[in-house]
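[1] please find the sequence and the predicted model below.
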Amino acid sequence: MTLRLPRALPTLHTATGRFVLSPFSPDDVEPLAHLLANDDIWATGFGDGHHRPGTHEELVRFVDRRHEGLRIFAVHYTGLPGGPLFVGTTGITESHTPTQRVKIGRTLISPPFWGMKANHEVKLALLDWVFARGAGRVECDVDPRNRRSLSSLKRFGFTVEGTRRRSSRRNDGSWRDIVVLSLLTEEWPATRERALRALADVRNFPMCL
């Protein structure tokens, strides 16, 4: 099957209907900048080694640079009476058609939703679409300090292939290692079934969010 990823992204609905993934738009920049003001996000190595921007205006510019030219989805939670709530992003950072290789990333979920299987559900929707478009291999790069993400990916079904040592330089001049994980199209049917079963007992989040 040939890998075919359109430049224009579709709108995806997750398995339980709690979340919608839609193409990231200029309207999503401000909500994402506000989300990135949370210290907990940066404590796990978010930002590919960049320092956390100090002002809201710098966060907006950081978002623009970080998403430029990439296929990124905005993630909205649908369970509030006032309408969808922006809770994060996910998307595709690289693709290589001859080898059917796709790298996913730019995944960020609002901390109040951590531990609620939100990332699990969003990832299931994204991977369903990517594999249906012909991906043979999906990769993730994770900072070793981000133990939450590493644990989540391994539980989901990704295989840790190793650590790419001295992968990139941080702004402070230190070197950053990267853990490489992958999931293959041959593994997806069984992995997908396990992922769906894991969502069988999910509930909506508290209305106080």
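    Looks like it arrived, so ask away.
[2] rest of the way, CA atoms for contacts and neighbours
    OK.
[3] what's the residue closest to the geometric middle of this structure?
    T107 (2.1 Å; C-alpha atoms, centre = their mean).
[4] now that one: how far from V142?
    Counting by C-alpha to C-alpha, to the nearest Å, the separation of T107 from V142 is 11 Å.
[5] what's in contact with the longest helix along the chain?
    Looking only at the chain and at elements set by DSSP state H, the helix with the highest residue count is helix 118-132. Judged by C-alpha atoms under 8 Å, 6 or more residues apart in numbering, the contacts made with helix 118-132 from elsewhere in the structure are 5, 12-15, 19, 21, 75, 91, 102, 109, 152, 156, 185, 192, 195, 199.
[6] residue boundaries of the strands in the chain?
    With DSSP state E as the criterion, the chain has strands at 12-13, 19-23, 71-77, 85-96, 101-109, 137-142, 159-169, 175-184.
[7] now those strands in JSON lines, with distance to E30?
    Written out in JSON lines, the entries for the strands of the chain read as follows (distance: least, C-alpha to C-alpha, whole Å):
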{"stretch": "strand 12-13", "distance to E30": "22"}
{"stretch": "strand 19-23", "distance to E30": "15"}
{"stretch": "strand 71-77", "distance to E30": "12"}
{"stretch": "strand 85-96", "distance to E30": "10"}
{"stretch": "strand 101-109", "distance to E30": "15"}
{"stretch": "strand 137-142", "distance to E30": "25"}
{"stretch": "strand 159-169", "distance to E30": "28"}
{"stretch": "strand 175-184", "distance to E30": "29"}
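[8] looking at the ones you listed, which is nearest to I41?
    Closest to I41 of these is strand 101-109 (C-alpha to C-alpha; 8.3 Å).
[9] in addition, the following structure is provided for comparison:
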Amino acid sequence: MTSIEPITLTGKFVTLEPLAQEHHNGLVDAARDGDLWKLWYTSVPTPEGMAAEIDRRLSLQEAGSMLPFATRSNATGKIIGMTTYMNIDAATPRVEIGSTWNAASVHGTGTNPDSKLLLLRHAFETLGCPAVEFRTHWLNHQSREAIARLGAKQDGVLRNHSRTKDGVLRDTVVFSILEHEWPAVRNGLEYRLAKYGA
């Protein structure tokens, strides 16, 4: 297997860059675009907490369990959000794509499917993962629908799985895409991206 190391991935609409503290101000601006940290079913960092969140993700990268990215718009050059490979199992290898958020103004513009295409292609075609996982809050219907639209299958629900930032227990929905499903998923993503134009 190829080592899961920081890498820059460039797509049609976005470039995923290895996360660094230099992304801080751009990420604060992106989070303020829609006041995303106020959405109860997500875990977007507050502007004041952004530096600590970057440090947290980088410490998990150092420990080998996460590979975090900052998402940059190819059209504007602005940082629009974050995403990660997380819960990395290098021996299998297997990754979860998660801890993802994007500025409200880019929702529905093709940036998210482009980001998923980049991460999935790298996971299946470079890292050699037999499966890629997604997890989300049971009540985050927007996220569940988006994951299902990718072509991921629901594996199950982990009841009372973890606590949200306000201490409430959440049920976590687990999805996955298997390597033999990847060609169809890739075709679907490429078809969706083509509809957004150049």
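    Here it is on my side, so go on. It should be emphasised that the depicted structure is a prediction, and the values quoted were computed from it without experimental measurement.
[10] and the TM-score between these chains?
    TM-score for the superposed chains, counting by TM-score structural alignment, normalised by the length of the second structure: 0.86, backed by 191 aligned residues with a C-alpha RMSD of 2.1 Å.
[11] coming back round to it: the residue nearest to the centre of the first structure matches what in the second structure?
    Applying TM-score structural alignment, one finds that T107 of the first structure aligns to T100 in the second structure.
[12] burial check on the closest residue to its match other than its chain neighbours, number of neighbours?
    Among residues not flanking T100 of the second structure along the chain, T83 sits closest, at 4.1 Å (C-alpha to C-alpha, 6 or more residues apart in numbering). Neighbour count for T83 of the second structure, taken as other C-alpha atoms under 10 Å: 23.
[13] counterpart of T83 of the second structure over in the first structure?
    Matched across to the first structure, T83 of the second structure falls on T90, judged by TM-score structural alignment.
[14] surely its match and K103 touch.
    No: assessed by C-alpha atoms under 8 Å, T90 of the first structure is found out of contact with K103, at 11.2 Å.
[15] overlap in contacts of those two?
    With C-alpha under 8 Å, 6+ apart as the test, T90 of the first structure and K103 reach no residue in common.
[16] what residue in the first structure is the furthest from its centre?
    The outermost residue of the first structure, judged by C-alpha distance from the chain's mean C-alpha position using C-alpha atoms, centre = their mean, is G173 at 26.5 Å.
[17] ok so, going back, can you give me the buried ones in the longest helix of the first structure?
    For helix 118-132 of the first structure, the buried set under the neighbour-count rule, 16 or more other C-alpha atoms under 10 Å, comprises 118-127, 130-131.
[18] now do stretch 59-78 of the first structure
    Within stretch 59-78 of the first structure, the residues scored as buried using 16+ other C-alpha under 10 Å are 59-60, 62-63, 71-78.
[19] check stretch 19-39 of the second structure too.
    Neighbour counts using 16+ other C-alpha under 10 Å place 19, 23-24, 26-32, 36-37 of stretch 19-39 of the second structure among the buried residues.
[20] kindly report the same for stretch 42-52 of the first structure.
    Buried residues in stretch 42-52 of the first structure, counted by 16+ other C-alpha under 10 Å: 42, 44-49, 52.
[21] quick one: which of those residues is nearest to H96 of the first structure?
    Of all the buried residues of stretch 42-52 of the first structure, the one with the least separation from H96 of the first structure (C-alpha to C-alpha) is D48, at 21.3 Å.
[22] need the contact list for the closest one.
    Going by C-alpha under 8 Å, 6+ apart, the list of residues near D48 of the first structure reads 143, 170.
[23] how close does the aligned residue in the first structure for T15 of the second structure sit to S151 of the first structure?
    Under the alignment by TM-score structural alignment, T15 of the second structure pairs with V20 in the first structure. From V20 of the first structure over to S151 of the first structure the distance is 24 Å, taken as C-alpha to C-alpha.
[24] got it, and R145 of the first structure?
    Per C-alpha to C-alpha, R145 of the first structure is found 11 Å from S151 of the first structure.
[25] can you check L21 of the first structure too?
    Distance check for L21 of the first structure against S151 of the first structure: by C-alpha to C-alpha, it reads 23 Å.
[26] the two - which one has more neighbours?
    The neighbour count for L21 of the first structure versus S151, taken as other C-alpha under 10 Å, is higher for L21 (24 against 11).
[27] residues contacting that one?
    Remark: with contacts taken as C-alpha under 8 Å, 6+ apart, L21 of the first structure is in contact with 11-14, 73-76, 122.
[28] as JSON lines, those residues with distance to T97 of the first structure would be great.
    Listed next are the contacts of L21 of the first structure as JSON lines, based on distance: C-alpha to C-alpha, whole Å:
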{"residue": "T11", "distance to T97 of the first structure": "22"}
{"residue": "L12", "distance to T97 of the first structure": "22"}
{"residue": "H13", "distance to T97 of the first structure": "25"}
{"residue": "T14", "distance to T97 of the first structure": "26"}
{"residue": "F73", "distance to T97 of the first structure": "21"}
{"residue": "A74", "distance to T97 of the first structure": "24"}
{"residue": "V75", "distance to T97 of the first structure": "26"}
{"residue": "H76", "distance to T97 of the first structure": "29"}
{"residue": "V122", "distance to T97 of the first structure": "24"}
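[29] tell me which of those persist in the second structure.
    By both residues aligned by TM-score structural alignment, their matches' C-alpha atoms under 8 Å, these still in contact after alignment to the second structure are 11-13, 73-76, 122.
[30] ok, so of those, who is nearest P98 of the first structure?
    Set against P98 of the first structure, the nearest of those by C-alpha to C-alpha is F73 (24.2 Å).
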